[in-house]
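> Starting from these lines, generate the structure:
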Amino acid sequence: MQNLASTLEVEFGRGFSYRQLAFCRQFYRTYTKEDASKVIAYQLKKLITMNERSHNYERTQS
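Sure, this is the predicted structure:
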């Protein structure tokens, strides 16, 4: 997995460290596809909400 991490980081940049790949592997082994979809959808919704709040805050500060 270390070789894969090194190859991916060279080709795609940050975000593909050994540690990150280990987390992805653990996630894949822990959740079923259906559960994974729910977890990912929930996380995306949180990120979108945070982004919208940040954007709205920046507009009020201008």
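
> Could you use CA atoms for every contact and neighbour count after this?
Noted.

> for S6, helix, strand, or coil?
Here S6 takes the helix state, with states given by DSSP: H, G, I helix; E, B strand; the rest coil.

> let's see this one next to it:
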Amino acid sequence: MSYWYNVATGQVETDETRDRDANVLGPYDTQEAARNALATARERTEQWDEEDREWDERGPSPRDGA
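Next up is the predicted model:
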């Protein structure tokens, strides 16, 4: 079963209970992972932002096509 975090309601939903037009994050394997969706998204965004800053500072490598 898949779990989804509904951004509008803050509720965890399943495939059976979620509205197909709802603004959701997922799917997740567990209810706990779905409950933590916003924190996980924030952590990943911060990590990607840091990786982008590091890339900008060092520039592309030869294998990046530059």
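
> Any chance you could compute the TM-score here?
TM-score for the superposed chains, counting by TM-score structural alignment, normalised by the length of the first structure: 0.44, backed by 34 aligned residues with a CA RMSD of 2.3 Å.

> mind listing the helices for the first structure?
In the first structure, the helices defined using DSSP state H lie at 2-12, 18-30, 33-61.

> Columns mean neighbour count on top of those, output as CSV?
What follows is these, written out as CSV (neighbours: other CA atoms under 10 Å):
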stretch, mean neighbour count
helix 2-12, 13
helix 18-30, 13
helix 33-61, 11
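
> From E34 of the first structure, how far out is the residue nearest to Q2 of the first structure when sequence neighbours are not counted?
Nearest non-adjacent residue to Q2 of the first structure, counting by CA to CA, 6 or more residues apart in numbering: Y18, 5.5 Å away. Distance of Y18 of the first structure to E34 of the first structure, computed by CA to CA, to the nearest Å: 26 Å.

> got the contact list for the longest helix along the second structure?
Identified as the longest helix of the second structure according to DSSP H is helix 37-58. With contacts defined as CA atoms under 8 Å, 6 or more residues apart in numbering, helix 37-58 of the second structure is touched by Y5, L25, G26.
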